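Trainee: Attaching a predicted model along with its sequence, questions to come.
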Amino acid sequence: MTTIHELGTQRLRDRIAAELERTRARTALLTEAVDDADLMRQHSPLMSPLVWDLAHVGNQEELWLVRDVGGHEPVRRDIDDLYDAFKQPRRDRPALPLLPPAEARAYLAAVRDKVHDLLDRVPFTDRPLVADGFAFGMIVQHEQQHDETMLATHQLRLGPPALHAPPPPEPRARVADEVLVPAGGFTMGTSTDPWALDNERPAHTVHLPAYVIDAAPVGNGRYAEFIADGGYDDPRWWSEAGWRHRTEAGLTAPLHWRRDGDGWAYRRFGRWSPVRADEPVVHVCWYEAQAYAAWAGKRLPTEAEWEKAARWDPATDRSRRYPWGDEEPTAEHANLGQRHLWPAPVGAYPAGASPLGVHQLVGDVWEWTASAFRGHPGFAAFPYREYSEVFFGDDHRVLRGGSFGTDRAACRGTFRNWDYPIRRQIFSGFRCARDARPDESPR
């Protein structure tokens, strides 16, 4: 007779198998959309050749699942150093003796065969690494993160379009300009989500004064007003470091924008189209976001302010997993998973709004916050320091919420991303916040 425990274990095995298959299908789509020469080419010194990412996800799967969890002999020990992201800077990877595409695909298949065998027999309770399938979830999220990185590489590549997707939905709701978040405490982070990564842990209470946050990400129209008002030419709006970077890098508009008559055009995945005013601005760095916020008389939200707006439910005083609740994202909730190839206009996802009426907190664009990347109080590195801890400090700024290229497996209300403040090849945007005035009340 099958026990309840056995049924639960089989459901977990089935879920993991489905997530592995779904993720690998996306990897295949991204790497089969171009020919072998394109796979081997470096499209930007900021990015790896696509074939490096392809073999790297297989190598990580081998290291953690085949060797560590399974205790098996290596499939290819000789390539470990080639695909070590810390040993091999991105700019140098094209010169490495990388596996050619056919060999890389064969390697991934060999690793995956061993993982399927392992999945059929591994217990999920004998040590923290495998409890609730964590190691498998970590590998799914790692591959999905590299899939988003490969999608960003596709955005940088020149030549005819290689990726295709339908446009995102049109607006379905009117969205307010701002939302007041009342003062008080809320639970930030998580201690219970089984696949949450170490930097999301542990759950802890954060008390915040009242503040006001934009009800939607900043749109192209408003950002174009900042440009037209001389925002890129006026050092008043920029920090000292930001102005120095703006000057040295020659920034004049978001990445992939160019003048189009009296307006702007935006190149997305090989196609030029007019900039649409109500779409969230994308491909701006932290310094640009900070300068816009200053010009608008606001500031960037802290990471805690972003998360409270995204998760806190005033009716229950609890933090949800997502803005809309605890259920997994669907196509009605958010623009995720490469379903579309650019941000959706403001108001396109009313079902994904938070209880306070804040929209599009998940998907569309990663949102820069004011916060440097640090561990939560009580942070403990797991299962290795190089996932999060080595990046802590003032060099990296936190982004939240995910983009149209982020998969649902690597996106939840506690998920944290981080990058250098000069980066804008990523799918990054922002929303603004400000301190609440004493006379302000909810609208």
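Mentor: All right, it came through fine. This structure is a prediction, so every number in the text was calculated from the model and none was measured.
Trainee: alpha carbons only for contacts and neighbour counts from here, please
Mentor: Will do.
Trainee: which SSE is residue 128 in?
Mentor: Using DSSP states H and E, residue 128 sits in no helix or strand.
Trainee: Give the helix, strand or coil label for residue 179.
Mentor: Recorded secondary structure, residue 179: strand (DSSP: H, G, I helix; E, B strand; the rest coil).
Trainee: Strands of the protein, residue ranges please.
Mentor: Ranges of strands in the chain, per DSSP state E, are 178-181, 184-188, 204-208, 211-214, 257-260, 263-268, 271-274, 312-313, 318-319, 366-373, 393-400, 416-419, 428-429, 433-435.
Trainee: closest to residue 107 out of these?
Mentor: strand 416-419 (29.0 Å; C-alpha to C-alpha).
Trainee: Give me the helices and strands touching that closest one, please.
Mentor: strand 393-400 (3 or more C-alpha pairs under 8 Å, 6 or more residues apart in numbering; DSSP states H and E).
Trainee: what comes into contact with the strand it packs on?
Mentor: Strand 393-400 is contacted from outside by 286, 303, 306, 366-374, 415-421, 428, using C-alpha atoms under 8 Å, 6 or more residues apart in numbering.
Trainee: And the longest helix belonging to the chain, how far out from the chain middle?
Mentor: Criterion DSSP state H: the longest helix present in the chain is helix 4-32. Here helix 4-32 is found 20 Å from its chain centre; the criterion is C-alpha atoms, centre = their mean, to the nearest Å.
Trainee: this is the comparison structure:
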Amino acid sequence: MTAHEPAGAAAPADPEVLRLRAAAALTAARDRTDVLTSCVGDPELTAQHSPLMSPLVWDLAHIGNQEEQWLLRTLGGREPLRPDIDKVYDAFEHPRAERPALPLLPPAEARTYVADVRARVLDVLTGTSMEGGGQLADAGFVFGMIAQHEQQHDETMLITHQLRRGPAVLTAAAPPPAPADASSLPPEVLVRSGPFTMGTSAEPWSLDNERPAHERSVPAFFIDTTPVSNAAYTRFIEDGGYRDRRWWSRAGWSHVQQHGLHAPLFWTQDGGVWLHRRFGVMEPVPTDEPVLHVSWYEADAYARWAGRRLPTETEWEKAARHDPATGRSLRHPWGDTDPTPVHANLGQRHLRPAPVGSYPEGASPLGVRQLIGDVWEWTASDFLPYPGFAAFPYREYSEVFFGSDHKVLRGGSFAVDPVACRGTFRNWDLPIRRQIFSGFRTARDAEDS
């Protein structure tokens, strides 16, 4: 642990506390999986709602298969339950568009399989040493890894629900209205130059691409206080942003022309009013929400149009974690404590982002809001390893994606569970992707003062 890492990131020392934490994370993930797979009938579970996504029933059995391989076979030393399906549910073996043609477990069989795996996993958890049992077991890491894996697939399944056609099947309360000071916030915040600790070597359930903690330094910059809103993005559209080559990278302009893009995904215009479809419901685009379902190319073009740029990943993390008063890097923008509903919009508690300016109690020490939750935020950076990176426990989680093909997103969305979202968590995707719950904020250079 570096001198500036948060002490609050250390795991609880009591093995029983660790066991309870692991059991709670696994249970929360499975409860959410059940919600996402029980709200539609078997035909919709087995259908492919978009070639970009797997059938929901593939995700369900894949969750169980990963859990079996890591927690029963690798950690628990148990005999395989269903070795015959390993290749079917290997995400690297079959592209998503091809998965409907595979011999998938039918819904009832998939549910029985994942329940059988989970019952055995809880037995393994009871007998696992949380200390001195090797890197996989220490502090319950592998249980946390599997809980995060399931929650990530829950977010993927929620994306599939957004892409499916038909009546709404998911409901959730709306986020609270914006706080009284939201309209008077400064548009941007100055982040002064200097070093800070990026990444982590102490967070027990952090994944390999978040490690190790290391020092970075960036020149002074300004960053938006809140994510870019639908109202602001609409001004870009109405100013001809999608028709003006000046604002687009070469690849971005080619993509816009080839696919006829003219607005964020799911947006349509009717009588001069912008509407969008959200989980089966058509509604006017809420002007005060962060813009959602935009690609990296669109975010980059907007930033250029606004005379700004996307923040680098390093800038984003400094704005989110660095406390200039103490020199420490915090676990989250608000401090070292776990997220609660007053800090951020996470965990599918709402099915939409909260209005811009929300969650003042979740602000960073510099006053930047909504850095965690609401929308994934595109950054300018390629997905690359940190100095000293070591793949663990398998190369396919991060290492095979490193390079210039993928751009980094930070901060999480309303669809991300707290177990899979922290100030160091890194997401990545292709710059064309729009079905994901992605938005952005902008930045600009500054002279330090």
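Mentor: Perfect, thanks for sending it. Nothing here was measured: the structure is a model prediction, and the numbers come from that model.
Trainee: rewinding a little: looking at the strands of structure 1, spot the one closest to residue 30 of structure 1.
Mentor: Evaluated over the strands of structure 1, closeness to residue 30 of structure 1 peaks at strand 263-268, with 15.4 Å, by C-alpha to C-alpha.
Trainee: Please report the number of neighbouring residues for residue 103 of structure 2.
Mentor: 11 (other C-alpha atoms under 10 Å).
Trainee: ugh, typo on my part, it should be residue 50 of structure 2
Mentor: Using other C-alpha under 10 Å, residue 50 of structure 2 has 14 neighbouring residues.
Trainee: That one reaches residue 164, doesn't it?
Mentor: Yes - assessed by C-alpha atoms under 8 Å, residue 50 of structure 2 is found in contact with residue 164 at 7.4 Å.
Trainee: returning to that earlier point: just name the most buried of the strands of structure 1.
Mentor: Counting by mean count of other C-alpha atoms under 10 Å, strand 428-429 has the highest mean neighbour count of the strands of structure 1, with a mean of 26.
Trainee: Which positions within stretch 44-56 of structure 2 qualify as buried?
Mentor: 44, 45, 46, 48, 49, 53, 54, 55, 56 (16 or more other C-alpha atoms under 10 Å).
Trainee: With distance to residue 240 of structure 2 added, can I get the residues you listed in JSON lines?
Mentor: Formatted as JSON lines, these follow (distance: C-alpha to C-alpha, whole Å):
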{"residue": "44", "distance to residue 240 of structure 2": "39"}
{"residue": "45", "distance to residue 240 of structure 2": "40"}
{"residue": "46", "distance to residue 240 of structure 2": "41"}
{"residue": "48", "distance to residue 240 of structure 2": "35"}
{"residue": "49", "distance to residue 240 of structure 2": "32"}
{"residue": "53", "distance to residue 240 of structure 2": "31"}
{"residue": "54", "distance to residue 240 of structure 2": "35"}
{"residue": "55", "distance to residue 240 of structure 2": "37"}
{"residue": "56", "distance to residue 240 of structure 2": "38"}
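Trainee: Show only the entries of those residues found in helices.
Mentor: Using DSSP H, 44, 45, 46, 56 are the members of these that sit in helices.
Trainee: Report all helices and strands that the longest helix of structure 1 contacts.
Mentor: Secondary elements touching helix 4-32 of structure 1 (3+ C-alpha pairs under 8 Å, 6+ apart): helix 50-61, helix 101-119, helix 134-156.
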